[in-house]
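**Student:** no FASTA, just this:
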């Protein structure tokens, strides 16, 4: 294949916006579309190479995969190895466990599946995920697995139909991405079926180039380059990519590939030494930039200033050049290359991948290898862990109500209950201890992902049992001797889903609001009609990052007693949608406990997620023991006030117990 300098220049035009976008430069709001341009370039080059070799009769699938391995793996292995010591020293256990999972997924070419499951690409914490960017490499590797096989199959049977087949698949993939961008936006972003048309756009360019006269065009190449630039500067994280909107950068890349020939203005720009140099090192620079940015953010107490991120962006180019020069090239050059035999390359790569997988499994199984951290940090994290005791998980099975061994202090004559999801589970030990001192037992009825609303569940698989679980729990409670039930859940998460399941029927949020309200009101009414006093624990402030890990991280950096806050207005904005549902039941036997009294008000306009070195929230949602103690105290205050004023027949709580 004839070398085209302008293609290396186009690589530079793709990688630099990605790096600057991840660095946080606000001008490059659509810099992530550089990945889409990369996919088009990859499709073009791979197809050109395969077609040329197929016509000559020299194509070998084994040789193809060897070239891909030599191209991708050495620099990738180097970057991963360099990440390990920094992760070991600086990353907190839960984050290290996630990092360990990413090692496994990267080694198995499945990083896109992991990051789809774990976190959104544009989520606030994404900037601190060292290997997040490897999702695109996984998509590319998956494409390499299937595309050559398709070409071989068609070449042997209907070679004249190959282009038509690729065009048909491309249109089907584009149509799917447009649909999925509306229905499954996160999966749409990460998965090959939504991205295949971008690779195939490059493949189509390869066919056009091989069959027609290669002509440059200033107007068309300028239009293409302008379309890419427009996408970089005017798209943002709300842009549904990939979808038909991605035709702007993708068609732009196609026009540059087809018409930016030597002699055109765009080719002259892309063929300058700066563009070609950055283009040649683009793969290594892409590998380096995200870990550098992530570890800078992990290590910094405050977000690094944009000047520092700019310097780190330049540093990623320097490291990109060094790894291209001393790692990529030695493995790829035709003469005197490292590991020249295919067998040696295969064994070495397999050994490295196996080592990464083994280390990743160890990090996952040990929950982030906490013993590697200093003793005070390790103790703090252990003491902040939220309680999962008696928390039913989807598929773990429950025989019925009451759930065995989940009645605490059951020897007492009077029993209260707590019903809800994992947030209720985190609250249970603190509440059980306080009630025990008043000769009251506590029955825990908690299922992960299951807010205490009968006949309704969220769509994720983890919530598939919620409708049945809550119905069984409420049926049991109305027939039981329990006369006080605490309802606690991650209400914000529950009430802000895009879709729900009502008795097996999946319904969009736009059609579900009234049904949600009725379902919650019905749940409370069934309990109060049975003479049960209901205590609703309202939403509490949430963080965008792991709070206990952030406190531990700040302590690790030398800040002895960190306080982590969010603006009170932000908390109120978070909670308003939930209040609309939780305020609705008007029965006199409904008590409301607002954790805002605990979290907010120490200083005007702020809510604390950690205070004086004590985390109130463990991750983003669940109470630490300290946070649970504070909320449990508020619950008992509400119960005491109700017993003193309502005269509802429930045993009064003496004032010296508060």
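**Tutor:** Looks like it arrived, so ask away. Only a predicted model underlies this, so the values are computations on that prediction, with no experimental measurement involved. Numbering: from 1, shown residues only.
**Student:** C-alpha only now, for contacts and for neighbours.
**Tutor:** OK.
**Student:** And the residue most central in space within the chain, how far from residue 132?
**Tutor:** Taking CA atoms, centre = their mean, the centroid of the chain lies closest to residue 119, which sits 0.4 Å from it. Applying CA to CA, to the nearest Å, the value for residue 119 to residue 132 is 9 Å.
**Student:** intersection of neighbour lists for these two?
**Tutor:** Jointly contacting residue 119 and residue 132 under the rule CA atoms under 8 Å, 6 or more residues apart in numbering are residue 126.
**Student:** another one to put next to it:
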């Protein structure tokens, strides 16, 4: 096929935004759509090559996969190999075990399935996974297992039939993706069936322009570039990609491919040597950037600042140039044939696959080698043991993994005092934030002679009629109400936890370098279980009404309801910071960290307003900010104090943090005259 420098320039518009987005989402909020751009480019180039081979009667599956292997594997294997010593030296046991699994999944082109399976509520943070970005390679290779064969089978019926069948396949995939972003967002993001339509847009471009050159068009090319710029600047992690909004960057890419020629100003810009140069390095740069950022974040106790991130971006492109020059090019086909023989490619592919699968299995079986000695002299297991936790009761049910249990509470989630006959009963309900408090709640109330029942569902608001997209939360709330109404105890005391994420689906940023790590799809919000609120258009007023109605339903049951107001979000991942200091530094160097009280009050104003508006003699209120943001803090909210982390991550409070709340909770118990 004829070389088009503007396509390489377009690659640079895909890879640079992705890298800047992964450095800091604020720099390029929609930069993740660069992957969508790559899918379109890939579909166009691969289909064009296959159509040419079919037309000339030289189509060969063996040749096709040889070209893919030469293009993909040498640089991929090299970057994976270079990552191994850093993973061994810097990763705690669980992270290394996860990395080992990703080694095997990556070389088998199944990493998208692995990362999809890991996306439960408490999976490791995505930005700390060195091989997370290989999910897109897996999508492409899974697609190319079947696509050449389908194209070959349809070729005999003519291009019109080929185009019609692929249009139908693309539409089915797009419809499925639009459903999935609202119901199974993690699957929509990672899995091939929901990404196929993006590759198909590239295929359409190849078929349309095959055997004839589509006339250049200044306006349509400019429109395509404008759509790409818009997506990069105005898409966010809440934009439901790869649903219908993804048409913006995908169609923009298609317009550039079809209508941007050197005769257009867009084609002229994209053919610039600088952009073409970055485009040539795009694959190697894409491979390098995620491991570099991930290992920097794993090693640094606090999030890397802007100068360091910029330096890492420069390092990415330096390594990319070296990889392109000395690894990619020798394995690629050129006019003189190949620098490396087919036998060597096959042998290297088999050997590399065997090595990485073996390493993956070895790391998995040995649970990440937690007895490795960290730079501080402690083993990684010892350093991990210093991380604060509130999830010791293991009673939080994740509806994305498990079905709703037939019996509530679970047998292991009912706690009784030693003398068996309890003085009273407390029921702790809520999501993972209530779960984080559970061990301290159990300890304090059982010591007092109470029975404690834990009814905890991660990611679910504990209100009847309120749910989150793509979950069984409303079913949980219904069963919760039934339990509270039918299993009457002498006294029920209900604790409920709240957080602002449920109202406006916006990840927290403390404005000081600490921010909640967001995934690249819509964050669940509270929505009416029957009418629904579109995930991409959260309605704060409607959500407030839903919470008030849900609270009213709980209050109707009769026992006192103790509502725990929002816990100040930290932004800093306190548990990780403690672990890193234990692993890499002297533990006496633990920093004191805090966040702005003003930021907390501004973000949580709608929730506080909602709870304050509820009037009932049965309602008691607990204010975490009065503990975490006391007057001594001088406008700050404590996160790590005197080497003790009050949080286990960026917003779930630790057992130590919960213990600070217990005097306020117990004061209400005494005020009610309870034993």
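**Tutor:** Structure received. Worth saying up front: this structure is predicted, and the values here are computed from it rather than measured.
**Student:** Leaving out chain neighbours, which residue sits closest to the residue nearest to the centre of structure 1?
**Tutor:** residue 126 (7.2 Å; CA to CA, 6 or more residues apart in numbering).
**Student:** what about the lengthiest helix in structure 1, how far off from structure 2?
**Tutor:** For structure 1, the longest helix by residue count, based on DSSP state H, is helix 61-90. In the superposition against structure 2, helix 61-90 of structure 1 averages 2.5 Å from its aligned positions (mean CA distance after the TM-score superposition for structure 1).
**Student:** other SSEs contacting that helix?
**Tutor:** Counting contacts by 3 or more CA pairs under 8 Å, 6 or more residues apart in numbering; DSSP states H and E, helix 61-90 of structure 1 packs against helix 93-107, helix 282-299, helix 329-332, helix 342-365.
**Student:** tell me the angle it makes with helix 282-299.
**Tutor:** On the basis of axes from the mean of the first three to the mean of the last three CA atoms, to 10 degrees, helix 61-90 of structure 1 is oriented at 20 degrees to helix 282-299.
**Student:** just how off-centre is helix 61-90 of structure 1 within its chain?
**Tutor:** 22 Å (CA atoms, centre = their mean, to the nearest Å).
**Student:** For residue 187 of structure 1, the count of nearby residues, please.
**Tutor:** A count of neighbours around residue 187 of structure 1, defined by other CA atoms under 10 Å, yields 20.
**Student:** do residue 212 of structure 1 as well
**Tutor:** Residue 212 of structure 1: 8 surrounding residues under other CA under 10 Å.
**Student:** now for it: what does it line up with in structure 2?
**Tutor:** By TM-score structural alignment, residue 212 of structure 1 lines up with residue 212 in structure 2.
**Student:** Can you show me the strands along the stretch 551-675 of structure 2?
**Tutor:** 561-564, 593-596, 619-622, 636-641, 644-645 (DSSP state E, counting those that start in this stretch).
**Student:** superposed on structure 1, where does the first one end up, distance-wise?
**Tutor:** Once superposed with structure 1, the aligned residues differ from strand 561-564 of structure 2 by a mean of 3.2 Å; criterion: mean CA distance after the TM-score superposition for structure 1.
**Student:** among the strands of the stretch 551-675 of structure 2, which is nearest residue 224 of structure 2?
**Tutor:** strand 593-596 (42.1 Å; CA to CA).
**Student:** didn't the residue nearest to residue 119 of structure 1 look like it was pressed against residue 120?
**Tutor:** Yes: under the criterion of CA atoms under 8 Å, residue 126 of structure 1 makes contact with residue 120 at 7.2 Å.
**Student:** now the farthest one out in structure 2, which residue is it?
**Tutor:** residue 673 (46.2 Å).
**Student:** picking up where we left off before, list residues touching both of residue 126 and residue 120 of structure 1?
**Tutor:** What both residue 126 of structure 1 and residue 120 touch, as defined by CA under 8 Å, 6+ apart, is an empty set.
**Student:** that older thread, of the helices and strands packed on helix 61-90 of structure 1, which is nearest residue 430 of structure 1?
**Tutor:** helix 93-107 (23.3 Å).
**Student:** mean per-residue distance, that closest one to structure 2?
**Tutor:** So helix 93-107 of structure 1 averages 4.8 Å relative to structure 2 (mean CA distance after the TM-score superposition for structure 1).
**Student:** That helix - contacts with which helices or strands?
**Tutor:** helix 61-90, helix 111-118, helix 342-365.
**Student:** Identify, out of these, the most deeply packed stretch.
**Tutor:** helix 111-118 (a mean of 19; mean count of other CA atoms under 10 Å).
**Student:** residue contacts, the residue nearest to residue 119 of structure 1?
**Tutor:** Counted by CA under 8 Å, 6+ apart, residue 126 of structure 1 has contacts 119, 120, 132.
**Student:** same question, residue 562 of structure 1
**Tutor:** Counted by CA under 8 Å, 6+ apart, residue 562 of structure 1 has contacts 551, 554, 555, 610, 611, 612, 613, 614.
**Student:** Nice, that's everything, thank you.
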